[in-house]
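Pasting the sequence and the predicted coordinates here, then a few questions.
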Amino acid sequence: MKGRRIVLDHLGDREAAALLVDGQLDDFLIDADGPRPGTVYRAIADRPVKGQGGMFLKTLGGPAFLRQIKGLAPGQSIIVQVSGYAEPGKALPVTQKLLFKSRYAIVTPDAPGLNISRSIKDEQERDRLLEIAHDALEGAEVGLILRSSCANADAEEIAEDIANMVALAAEIAGDTGREMAVLAEGDGPHVLAWRDWTASAEVVTKPGGFALHGVLDALDVASGSALPVEGGAMIYIEPTRALVAVDVNTGADTSLAAGLKANLACARALPRALRVRGLGGQIVLDVAPMPKKDRRAFETALRQAFRSDDTETALVGWTPLGHYELQRKRARIPLSEVMR
């Protein structure tokens, strides 16, 4: 099937959302057991961690860890936001730099200024959006980023979105409580799908959509380590406790350019594979053998592939043993943890 399709359903008792592009699973979101990223807590400082410049906090969602704690004393209340998923047995990662994100607008209370997505290049459209933003802010002293989804969107919808995020930011900024509390819940998979998958798509909400549209079959494939890629090559993605290992195999191709072709296919397939599997942290690629002169082509393909991926990923570079390393934000719950 050609085109984009968003399927909103449940996997067991977990809310989940799938994005299909030309019949292939391109992205997958699923609820975790722990607090959702974006949740805002009124937390209580517990104990500092010497040598790490951080402090453990007590929250209603469990223990949390905050870096850069200058001026924070044990017992003091503080407003923090969950910035990602906690690894098993570890505290929630949180930040003091709050961010309120919706379909059209991102409000940043601690970073004033008005910015428009650089992907919107038409000057008339940018002027239109600036006018909408100035009217909607009504003098509110917060930062605002207008997302790429604002391009040619309805002015009233954009203004309403901005107003809602500004109101939420103001409500939390005015909090004067001292006890632990949840001040705002993070968005679940269905809201995240509406918020982030903004390109035109058919939306399926009928129960059983995952089975009907092949999502369950795609998840079965993603739950394994082997992933066929173009040209008959294979990549094997295996999460370990320390890192995610990715092995590139040329398959049946024995030509002189087999290694480069397999590595380029891996570069193009890797962002989607990591998204669907919910993998982050340190990622090490054991690439297929290829001449050093071909490394630049591989790096270019990898950079282009990750350019359209929303999760923050640093392309670190080559190791002395010829592996390629990436560092990716842990923005998703690993699929392996919810498919057990």
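Great, that's in hand. Residues are numbered from 1 along each chain as shown.

contacts, neighbours, all on C-alpha from now
Noted.

which stretches of the stretch 51-200 of the chain form helices?
Ranges of helices in the stretch 51-200 of the chain, per DSSP state H, counting those that start in this stretch, are 123-137, 155-173, 189-196.

TSV for those, including distance to Ala73 and mean neighbour count?
Formatted as TSV, the helices of the stretch 51-200 of the chain follow (distance: least, C-alpha to C-alpha, whole Å; neighbours: other C-alpha atoms under 10 Å):
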stretch	distance to Ala73	mean neighbour count
helix 123-137	35	15
helix 155-173	20	17
helix 189-196	35	18
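
Let me have those helices in TSV, extended by distance to Glu202.
Below are these laid out as TSV (distance: least, C-alpha to C-alpha, whole Å):
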stretch	distance to Glu202
helix 123-137	26
helix 155-173	20
helix 189-196	12
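
closest to Ala245 out of those helices?
With C-alpha to C-alpha, the closest approach to Ala245 among the helices of the stretch 51-200 of the chain belongs to helix 189-196: 27.1 Å.

Tell me the gap between that closest one and the middle of its chain.
12 Å (C-alpha atoms, centre = their mean, to the nearest Å).

and what of stretch 229-239?
Averaging C-alpha positions (C-alpha atoms, centre = their mean) puts stretch 229-239 23 Å from its chain's average.

can you list contacts of that stretch?
With contact meaning C-alpha atoms under 8 Å, 6 or more residues apart in numbering, stretch 229-239 is reached by 225-228, 244-253, 261-262, 265-266, 269, 279.

Ends of it, what's the gap?
19 Å (C-alpha to C-alpha, to the nearest Å).

do stretch 284-296 as well
End-to-end span of stretch 284-296 (C-alpha to C-alpha): 17 Å.

repeat for stretch 332-340
Terminal residues of stretch 332-340 lie 16 Å apart, using C-alpha to C-alpha.

Could I get the full set of strands for the stretch 51-200 of the chain?
For the stretch 51-200 of the chain, the strands defined by DSSP state E, counting those that start in this stretch cover 54-59, 62-67, 77-82, 92-95, 100-101, 105-108, 113-116, 143-146, 181-184.

Save those as CSV, and put in distance to Asp9 and mean neighbour count too.
Putting those into CSV (distance: least, C-alpha to C-alpha, whole Å; neighbours: other C-alpha under 10 Å) gives the following:
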stretch, distance to Asp9, mean neighbour count
strand 54-59, 30, 21
strand 62-67, 28, 19
strand 77-82, 25, 23
strand 92-95, 27, 23
strand 100-101, 23, 22
strand 105-108, 26, 24
strand 113-116, 33, 16
strand 143-146, 29, 22
strand 181-184, 24, 16
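
Might you report the residue contacts of Arg47?
Contacts of Arg47 by C-alpha under 8 Å, 6+ apart are Met55, Phe56, Leu57, Pro74.

Tell me what angle the helix or strand containing it forms with strand 54-59.
Assigned by DSSP states H and E, Arg47 falls within strand 40-49. Computed by axes from the mean of the first three to the mean of the last three C-alpha atoms, to 10 degrees, the angle separating strand 40-49 from strand 54-59 equals 140 degrees.

May I see the buried residues of strand 40-49?
Val40, Tyr41, Arg42, Ala43, Ile44, Ala45, Asp46, Pro48 (16 or more other C-alpha atoms under 10 Å).

Same question for stretch 231-242.
So, applying 16+ other C-alpha under 10 Å, buried residues of stretch 231-242: Ala233, Met234, Ile235, Tyr236, Ile237, Pro239.

putting a second one here so we can go through both:
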Amino acid sequence: MIEVAGDSVDGLALAAVLKDGVVWDLRAADPAAPLVEGAVHWCRVTRSDPRGGGWGAIGDIPVRLAGGDARAALTGGPLLVQVTALTRPAKLAEVSTDIALPGRCLVHRPFGRGIHGAKRLPGFLAADWAARLPAAGGWIVRRRAATATPDTIDGDAQRLAELGRRLTAAAPSDSPAPVLPGLDPLRRLILDCEEPAAVRMASPDAARPLSAWCRHWAPEVADVVQVTPVDLSEPFVAAQSPDVALACGARLLIEPTAALVAVDVDLAAAASDRTANLDACRVLPREIRLRNLAGAVVVDLIGGAKAEADTKALAAAVADGFADDPATVQVIGIDRLGLLRLARQRRGAALADVLAGRR
């Protein structure tokens, strides 16, 4: 059974996806943070980059701009941008002119073009969708659309198109206030989760506004919002530790760096290399998702080069753990040095970055 739950721990808003009572995805946000991922703002451009994009500010918050013609904006009005990454240690917050508005079945790009299918959407043909979707802007058809009813898809399209029209009609402003607020972690997980059997909240005061939001943005989920608290403090604390004990006696050491996420498999008290590696590959996807780590991930398995049958089994174990991950994950494979490589799409801030932003 799949459930989505919301909680508050140490002043942070937490949201989780539970599979049969076990937390698999964990997202966090600081309600006091000056920017929210996904929010749309007017951005004042201060410097252009010859390679594209540039630098600017939302109010007094410096940002790095990806995409768009920043040179033109230097002499014109502000640019309408979407926050794509929050401020991290040694990195500015990132914004983009390629604005994407997520729904449960579709993503609308009000300033984009064309119709595209999610990578894991079977049998996608753009021509089949052209007559079903509003002509303005661009669209991405999400994997969930493959099993959704026509009415569900049409409702998603109408709501997103209306939101897009509001943005295209927005008047330029110097105000740092968002033109469109971003989504908190719980609402984003509701949009991403396939079919939750329940959405669990700690109190009626929290459940009521969420139910109202679901009736508009996720009508099929509105009736499963319930007041049944879930304590997310234990997985929240565990996800802050780089050390993960495995059932076989081995350990995972997870160290995010500026360039990549490095993971070491330590034999410790495990009986064999093979057992430790297989246990590590089964556990790794959940640990990556709990920390919401993204980008390149390199796992140093025990014992160097492996037999072909072993490498296939290990890579398959990792792929199985990411099969229902809303983020796109590419398992590249295992090289002769015993390094398993994968890449995970970034969706929301990593837990470590949220915590670092509060210090």
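Looks like it arrived, so ask away. The model shown is predicted, which means the values in this text are computed figures rather than measured ones.

any idea which of the buried residues of strand 40-49 of structure 1 is the one closest to Leu168 of structure 1?
Nearest member of these to Leu168 of structure 1, counting by C-alpha to C-alpha, is Val40, at 10.9 Å.

which residues touch the residue lying closest to that closest one once chain neighbours are set aside?
Once flanking residues are discounted, Val40 of structure 1 sits nearest to Gln81: 4.3 Å by C-alpha to C-alpha, 6 or more residues apart in numbering. Counting by C-alpha under 8 Å, 6+ apart, Gln81 of structure 1 makes contact with Pro37, Gly38, Thr39, Val40, Tyr41, Val94, Thr95, Gln96, Lys97, Leu98.

Repeat the analysis, applying 7 Å as the threshold.
Gln81 of structure 1 is in contact with Gly38, Thr39, Val40, Tyr41, Val94, Thr95, Gln96, Leu98, counting by C-alpha atoms under 7 Å, 6 or more residues apart in numbering.

Relative to Arg330 of structure 1, how far out is the third one?
Spelled out, it's Val40 of structure 1. Separation of Val40 of structure 1 from Arg330 of structure 1 (C-alpha to C-alpha): 18 Å.

and if you look at Ala267 of structure 1?
Taking C-alpha to C-alpha, one finds Ala267 of structure 1 at 20 Å from Arg330 of structure 1.

now Glu230 of structure 1
Per C-alpha to C-alpha, Glu230 of structure 1 is found 27 Å from Arg330 of structure 1.

which of the two has more neighbours?
Counted by other C-alpha atoms under 10 Å, Glu230 of structure 1 and Arg330 do not tie: Arg330 has more neighbours, with 20 against 13.

Spatially nearest residue to the more buried one (excluding sequence neighbours)?
Leaving aside its sequence neighbours, Arg330 of structure 1 sits nearest to Gly280 (C-alpha to C-alpha, 6+ apart; 4.5 Å).

and the one you found, what does it touch?
Shown in contact with Gly280 of structure 1 (C-alpha under 7 Å, 6+ apart): Arg328, Lys329, Arg330.

Surely the second one is in contact with Thr313?
Pointing back at Lys329 of structure 1 there. Yes: here Lys329 of structure 1 lies in contact with Thr313, judged by C-alpha atoms under 7 Å, at a distance of 6.4 Å.

okay if I get the contacts of Arg47 of structure 1 as a markdown table plus distance to Ala18 of structure 1?
Shown next, in a markdown table, are the contacts of Arg47 of structure 1 (distance: C-alpha to C-alpha, whole Å):
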| residue | distance to Ala18 of structure 1 |
| --- | --- |
| Met55 | 37 |
| Phe56 | 35 |
| Leu57 | 34 |
| Pro74 | 43 |
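
Alignment lookup: Ala5 of structure 2 to structure 1.
In structure 1, the residue matched to Ala5 of structure 2 (TM-score structural alignment) is Val7.

mind listing what's buried in the helix or strand hosting that match?
Here Val7 of structure 1 sits within strand 4-11, counting by DSSP H and E. Residues of strand 4-11 of structure 1 classed as buried by neighbour count (16+ other C-alpha under 10 Å): Arg4, Arg5, Ile6, Val7, Leu8, Asp9, His10.

Tell me the spacing between the fourth one and Leu274 of structure 1.
Using C-alpha to C-alpha, we find Val7 of structure 1 at a distance of 19 Å from Leu274 of structure 1.

How about the last one?
With the distance defined as C-alpha to C-alpha, His10 of structure 1 ends up 21 Å from Leu274 of structure 1.

cool, Leu219 of structure 1 as well?
For Leu219 of structure 1 relative to Leu274 of structure 1 (C-alpha to C-alpha), the value is 13 Å.

In terms of neighbours, single out the busier of the two.
The neighbour comparison of Leu219 of structure 1 against Leu274 (other C-alpha under 10 Å) goes to Leu274, with 21 against 18.

Look up the closest residue to that one, ignoring the ones flanking it.
Counting by C-alpha to C-alpha, 6+ apart, Leu274 of structure 1 lies nearest to Gly280, which is 7.4 Å off, once chain neighbours are set aside.

corresponding residue for that neighbour in structure 2?
Aligned partner of Gly280 of structure 1 by TM-score structural alignment: Ala294.

go on, Ala226 of structure 1?
Ala226 of structure 1 maps onto Asp243 in structure 2, by TM-score structural alignment.

next one: Val166 of structure 1
Val166 of structure 1 maps onto Ala161 in structure 2, by TM-score structural alignment.

same question, Thr250 of structure 1
Using TM-score structural alignment, Thr250 of structure 1 pairs with Leu267 in structure 2.

Please look at that match and Thr275 and confirm they touch.
No: between Leu267 of structure 2 and Thr275 there is no contact under C-alpha under 7 Å: 9.3 Å.

Looking at these two, which one has more neighbours?
Taking other C-alpha under 10 Å, Leu267 of structure 2 and Thr275 do not tie; Leu267 has more neighbours (22 against 14).

Now do the contacts for the more buried one.
Residues counted as contacts of Leu267 of structure 2 (C-alpha under 7 Å, 6+ apart) are Ala250, Arg251, Asp273, Ala276.

now do Tyr324 of structure 1
Counting by C-alpha under 7 Å, 6+ apart, Tyr324 of structure 1 makes contact with Val284, Leu285, Asp286, Gly317, Trp318.

Just to be sure, the fourth one is in a strand?
The one in question is Gly317 of structure 1. Yes: counting by DSSP: H, G, I helix; E, B strand; the rest coil, Gly317 of structure 1 is part of a strand.

measure it to Phe298 of structure 1 for me?
Separation of Gly317 of structure 1 from Phe298 of structure 1 (C-alpha to C-alpha) stands at 11 Å.

more neighbours, those two?
Neighbours per residue (other C-alpha under 10 Å) separate Gly317 of structure 1 from Phe298, with Phe298 holding more: 21 against 12.
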